[in-house]
Structures are given as C-alpha cells and as structure tokens.
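Enquirer: Here's my sequence, what's the structure:
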Amino acid sequence: MNYEAIRYELTEGMAVITLNRPEVMNALNSAMRAEILDALRRAADEARVVVLTGEGRAFCSGQDLADGAASGAFDLQKVLREEYEPMLMAIYDCPLPVISAVNGAAAGAGANLALAADVVIATQSAAFLQAFTRIGLMPDAGGTYWLPRQVGFARAMGAALFADKVTADQAAQWGMIWESVPDAEFAAHWRARVAHLAKGPTAAYGAIKRALREGYGNDLPTQLSLEAELQGQLGQSRDFHEGVTAFLQKRAPAFEGR
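Expert: The predicted structure is shown next:
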C-alpha cells in the first residue's frame, strides 16, 4: 500500500507510524484508518517494536467530521465495526510492544487510539479529551473498555460525561498513561525508550502482554497456570540462555528478539 495519510519508517527494529494530516490535526478518515491497519500488520512482520505518533501540533483530533459524519447516511456502527475495530484489534493483538508517543492533543477516537497502545508516553503540553458528548455521542474506539481499567470507574465516568480535558501530567498521575515528559525532552526520550525495547527479548514482551491482559478475567489458579505455561516456553528460548549467560559473565545481553 502507498501511504498518503501516514508515514511509515523502519529503523533498527523500530517501526514508527506517524499520522500525517497535520492540516486537520491528524483527524481519522477512512483512508488513514486503512493505512494504519496496513502499517500495523506490516510492522508485526518486520519490526521489534511499534510506535504511533502524530505530525505537527496534535497526536490525533479524532474522527474527521468532514469525512461524511454530517451526512444523514453516515453509519457509525458500520464504520466502527468495519474500520475502527480491525485497526484497534491489530494494536491489541500485535505480538510486539506498541508505544503511543503522544506529541500533542489527543481527542475523541484519537485519545482512545493512543490509549489502546501498551505504553503511552506524552509530551507535557499534550492533553486527552473524551470529546464525544460535545457532539451528542458516547466514547467509542475502545474508550469504554480502556478508561475504567486505567483510571477506575469514577474517573472514567467523569471524563466521559463532562468531556473535560485531562492534561498529560494529570493522566500520568491517574495511571491513564505511563509518563509525561517535558516538551523539550520528548522526542529524544521516547526514541530512547523505544530503542531500548527494540533491543530486548521480543518473545518475553509478547508473553507479558498476554499474561497481564488475560489476568483481568482469570482466577488465581488459572493465572498461575498461564504464567507457568508461558514461562516454560520462554525458558526454552535462545534469549533466556543469552540473558543468563550475560548475567553470569557480567555483561549486557545481546537478545535476538524474534
């Protein structure tokens, strides 16, 4: 696929997907969603870590309301099921760590696209906004799934009902995101974080994603069994052997990843 609404860069195991419609604050239209989905699938095959970020002053302003939303024929259910759901599930199911580097405002579906990642790093001037009630809607794009798990029921309900802006610092304090970084340090910081993961034990990262997510629905015996199963698989890997050898030799490990 030739990308027009995004950029895709692969460097040293890092696949960076940049939303590239800065003139509309990277609003999501049908073409962008298709390109993001294609890029995520591509990255899963050729990278060791994936980054979502935005061009310009915003991460993503949400659904592009000029993309048919004002038309009486606009079928939100169809768009969510056929376009948003595959894109969001590609993030969820990705065997690699997916990082959102939130460079600016993340609103509506754009906020929930960011929150779907495994780790969210935001620049301090960024903000998250569940803007849906401002146009007579409810949060979608996974917002009703992620928010209560990340910040608790009361804060999720307040954010959804009032559509108040949540600053990056506040989001970090609430546990909505991993960290808020001063603007001047943001680009170098998230790239260093991503480079660290790109050199790491990829299979272990995939196992962590699976175990933590399934843990929400498992009882303790089931979760302990899952841990034993996944750890048993990792214990047979070359990366585990390399990690132990490096530890005993007092040197940094050189993980192969996948």
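Enquirer: use CA for all of it now, contacts and neighbours both
Expert: Fine.
Enquirer: Arg48 is in contact with Met14, correct?
Expert: Yes: the pair Met14 / Arg48 is scored as a contact, 6.1 Å apart, by Cα atoms under 8 Å.
Enquirer: Secondary structure element for Ala172, which one?
Expert: helix 168-174 (DSSP states H and E).
Enquirer: Show the contacting residues for the residue most central in space within the chain.
Expert: The centroid of the chain falls nearest to Ala117 when counting by Cα atoms, centre = their mean (1.7 Å). Residues in contact with Ala117, defined by Cα atoms under 8 Å, 6 or more residues apart in numbering, are 91-92, 98-100.
Enquirer: of all the residues you listed, which two lie farthest apart?
Expert: Tyr92 and Ser100 (12.7 Å; Cα to Cα).
Enquirer: the more surrounded of the two?
Expert: Neighbour comparison, Tyr92 and Ser100: the larger count goes to Ser100, with 26 against 18 (by other Cα atoms under 10 Å).
Enquirer: need the strands for the stretch 1-150 of the chain, in chain order.
Expert: 6-11, 14-19, 49-54, 58-60, 98-102, 105-107, 119-123, 127-129 (DSSP state E, counting those that start in this stretch).
Enquirer: would you turn the ones you listed into CSV with distance to Phe240?
Expert: Shown next, in CSV, are the strands of the stretch 1-150 of the chain (distance: least, Cα to Cα, whole Å):
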stretch, distance to Phe240
strand 6-11, 25
strand 14-19, 22
strand 49-54, 19
strand 58-60, 37
strand 98-102, 22
strand 105-107, 38
strand 119-123, 24
strand 127-129, 38
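Enquirer: Out of these, which one sits most buried?
Expert: strand 58-60 (a mean of 31; mean count of other Cα atoms under 10 Å).
Enquirer: Run through who's touching it.
Expert: 19, 22, 25-28, 53-54, 102-107, 110-111, 126.
Enquirer: could you redo the last one with a cut-off of 6 Å?
Expert: Strand 58-60 is contacted by residues 25-27, 102-106, 110 when judged by Cα atoms under 6 Å, 6 or more residues apart in numbering.
Enquirer: here's the other one to compare against:
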Amino acid sequence: MKNTATHPATQPLLMERNGAIATLRFNRPEALNAIDVPMANAFLAAVQAIAADPGVRAVVLAGNGRGFMAGGDLATLRAAPVQGAIDILTPLNQALLLLTQMNAPVIAQVHGAAAGAGLSLLLMADYVIAAEGTRFNLAYIHLGTSCDVGASWALPRIVGLRQALEIALLGDAFTADDALRLGLINRVVRAAELESSTTALAQRLASGPTLAYGAMKRLMRDSMERTLPEQLAAEKDAFVQCAGTEDFRAGVEAFHQRQSPSFAGR
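Expert: I've put the predicted structure just below:
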C-alpha cells in the first residue's frame, strides 16, 4: 500500500513512502527546483529520518515540474553570497554523506534539466535513470565559482581526470545520450516510462540484501583511497559481517534448494 506523507504545496521537499521505498521529491518547480536554504534544511531532515529507519531499503531522488534540479538558488546567493552558500551547503553536504553511507541504494530519477548542484547530486547516487531529452551541465564556471556537493570527488572517479576537467572548465551542456556514453548515468528511457522504470528498479533493490548493499557501496566508494592490501582486508571484514546476517543464511539456503532467495534486509 502506498503511504504518502501530506505536505502543503509550498513545502520545498516532499517525502513519500511506498513500502520499503522512500522517495524524496524536490518541490520548487517554479524555480526548476533550485536549492535554497529551506530546501537544503528539509532535505537534511528527510535524509536523517530515512537513515534512522531500517525499514527503508531503497531511496529515490526526483524533482517535480519541468526538471530534476537547476542548481543552487541564485536569488539566495545574490542577496548573501557568502552566508547563503554556507547556509545551503552545510546541510546539503551532511545529507549527502548520509546518503552515501546508508545501506539502502539511492536512485536518481532525472528529467528535464540537471545543472550545477543538480548534476553534482546525481553523481553521488548509486544508480541514475534519465529521461530522453534531459540536458546536463555542470555550469559552475559560468557563475565564476568552483563546484560543490561532491562533484570534484565523483566526476574524476567516473569519467577520468581529463574528461572531468573538460566538463568542469568548459561548462558545456550535454545530452542524456552523452551522459550515458560518459558513464555519468546508467540508463536512458522514454519520458513516459521514467516513473515506472524507476519504480521497478526501486522495488527490485528494496527486496534485496540491504546490509550487503551497504557493504558493497562502502567498499566501492572507499576503494580508491586504499592500497590493495587495505582493500583486501576491508573486503574480508565486510564479508565476515555479511556472513552473520539473516540474508546470507537465506541466500545460501535458497542456492542449495535451487530457489530464488527471499531477503529481509537483516
């Protein structure tokens, strides 16, 4: 059964719960979901609630209106450039760290436009589905600023240093097909299929071994900071921890019974 939290239309972020799937929808469509201080704070509060709820086994990030997210709110940054940046980025960075550290896989459902912080945010997701016609642009250089929200960490790891510098320094827009070719996103679908395709993937992940997903996420994200001996030790520790879970026992038993495993996320 779908359980949707009720929020006034003026709320900058909407959180919906459908079983084990939590969906966070950026909700400033009149501003292409540009992040202002209230949205950043609401995003952090929602992510904190999700991180504290073991019943959440998949997370979807989406945007209402014509696009996923146009970046930071320029009205806020024009009125108070330094303090506005601090007030937006402090909660946003906290939320981002929680998303990358939680066990539940994070899916970005992208359409219309993903620019600036919108592109940075989807780079930190675990899986990205984009609608045909979506336009991407790192965009920061056009405002005379460096990037934020983890872009300088994620982009070189995904596309390599040379390509990352080209994307960042030129600030050119590119298409969903370009993003797929570069490895910035995982899949391009027709706009009419975006919601259903995301739901199907979220349901698949939400029925998987959630603790193992979390271990896999952390191993992959930390791998480039470790030597091979350090990574082997981290893999051993993670495997041993997973071996003590209900899901591992269920998976091994299902294998021996030649059945599909049923995971509880424990």
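Enquirer: sorry, back to before: what's the mean distance for the helix holding Ala172 of the first structure versus the second structure?
Expert: Average distance, helix 168-174 of the first structure versus aligned residues of the second structure after superposition (mean Cα distance after the TM-score superposition for the first structure): 1.1 Å.
Enquirer: That helix aligns to what range in the second structure?
Expert: Against the second structure, the aligned range for helix 168-174 of the first structure is residues 176-182 (TM-score structural alignment).
Enquirer: List the buried residues in the matching stretch.
Expert: By 16 or more other Cα atoms under 10 Å, the buried positions in stretch 176-182 of the second structure come out as 176-177, 179-180.
Enquirer: now swap in stretch 38-48 of the first structure and tell me
Expert: Using 16+ other Cα under 10 Å as the test for burial, stretch 38-48 of the first structure gives 38-40, 43-44, 47-48.
Enquirer: what do you get for stretch 186-195 of the first structure?
Expert: In stretch 186-195 of the first structure, counting by 16+ other Cα under 10 Å, buried: 186-187, 189-190, 194-195.
Enquirer: do the same with stretch 62-79 of the first structure
Expert: In terms of neighbour count (16+ other Cα under 10 Å), stretch 62-79 of the first structure has its buried residues at 62-64.
Enquirer: Name the nearest of those residues relative to Glu82 of the first structure.
Expert: Gln63 (14.4 Å).
Enquirer: where along the first structure do the helices fall?
Expert: Ranges of helices in the first structure, per DSSP state H, are 30-46, 76-79, 85-93, 109-115, 143-151, 153-162, 168-174, 183-198, 202-214, 220-234, 238-248.
Enquirer: List of residues touching the match of helix 168-174 of the first structure?
Expert: 134, 185.
Enquirer: any idea how far it is from the chain center?
Expert: Taking the mean of its C-alpha atoms, stretch 176-182 of the second structure sits 17 Å from the chain's own mean (Cα atoms, centre = their mean, to the nearest Å).
Enquirer: what does stretch 31-42 of the first structure give?
Expert: Relative to its chain's centre, stretch 31-42 of the first structure lies at 14 Å (Cα atoms, centre = their mean).
Enquirer: Show me what Met87 of the first structure aligns to in the second structure.
Expert: With TM-score structural alignment as the criterion, the equivalent of Met87 of the first structure in the second structure is Ala95.
Enquirer: Excluding residues flanking it in the chain, which one is nearest its match?
Expert: Leu44 (4.7 Å; Cα to Cα, 6 or more residues apart in numbering).
Enquirer: Would you mind measuring from the alignment partner in the first structure of the one you found to Glu214 of the first structure?
Expert: In the first structure, the residue equivalent to Leu44 of the second structure is Leu37, according to TM-score structural alignment. Remark: distance between Leu37 of the first structure and Glu214 of the first structure (Cα to Cα, to the nearest Å) = 24 Å.
Enquirer: Ok, Gly104 of the first structure next?
Expert: For Gly104 of the first structure, the distance to Glu214 of the first structure - Cα to Cα - is 31 Å.
Enquirer: and these two? which has more neighbours close in?
Expert: Using other Cα under 10 Å, the more surrounded residue of Gly104 of the first structure and Glu214 is Gly104, with 25 against 14.
Enquirer: if I pick that one, what's in contact with it?
Expert: Gly104 of the first structure neighbours (Cα under 6 Å, 6+ apart): 57-59, 126.
Enquirer: With adjacent residues omitted, what lies nearest to the aligned partner of Asp247 of the second structure in the first structure?
Expert: Counting by TM-score structural alignment, Asp247 of the second structure corresponds to Asp239 in the first structure. Once flanking residues are discounted, Asp239 of the first structure sits nearest to Phe255: 5.4 Å by Cα to Cα, 6+ apart.
Enquirer: In the second structure, what sits opposite that neighbour in the alignment?
Expert: Phe255 of the first structure maps onto Phe263 in the second structure, by TM-score structural alignment.
Enquirer: ok, that match touching Arg249?
Expert: No: taking contacts as Cα atoms under 6 Å, Phe263 of the second structure lies outside contact range of Arg249: 9.5 Å.
Enquirer: count of neighbours near the aligned partner of Leu220 of the first structure in the second structure?
Expert: Residue pairing (TM-score structural alignment): Leu220 of the first structure is matched to Leu228 of the second structure. Around Leu228 of the second structure there are 11 other residues, counting by other Cα under 10 Å.
Enquirer: Stretch 203-211 of the second structure corresponds to what range in the first structure?
Expert: Counting by TM-score structural alignment, stretch 203-211 of the second structure corresponds to 195-203 in the first structure.
Enquirer: so what's the closest residue to Ile185 of the second structure other than its chain neighbours up against?
Expert: Nearest non-adjacent residue to Ile185 of the second structure, counting by Cα to Cα, 6+ apart: Val128, 4.9 Å away. Shown in contact with Val128 of the second structure (Cα under 6 Å, 6+ apart): 107-108, 185-186.
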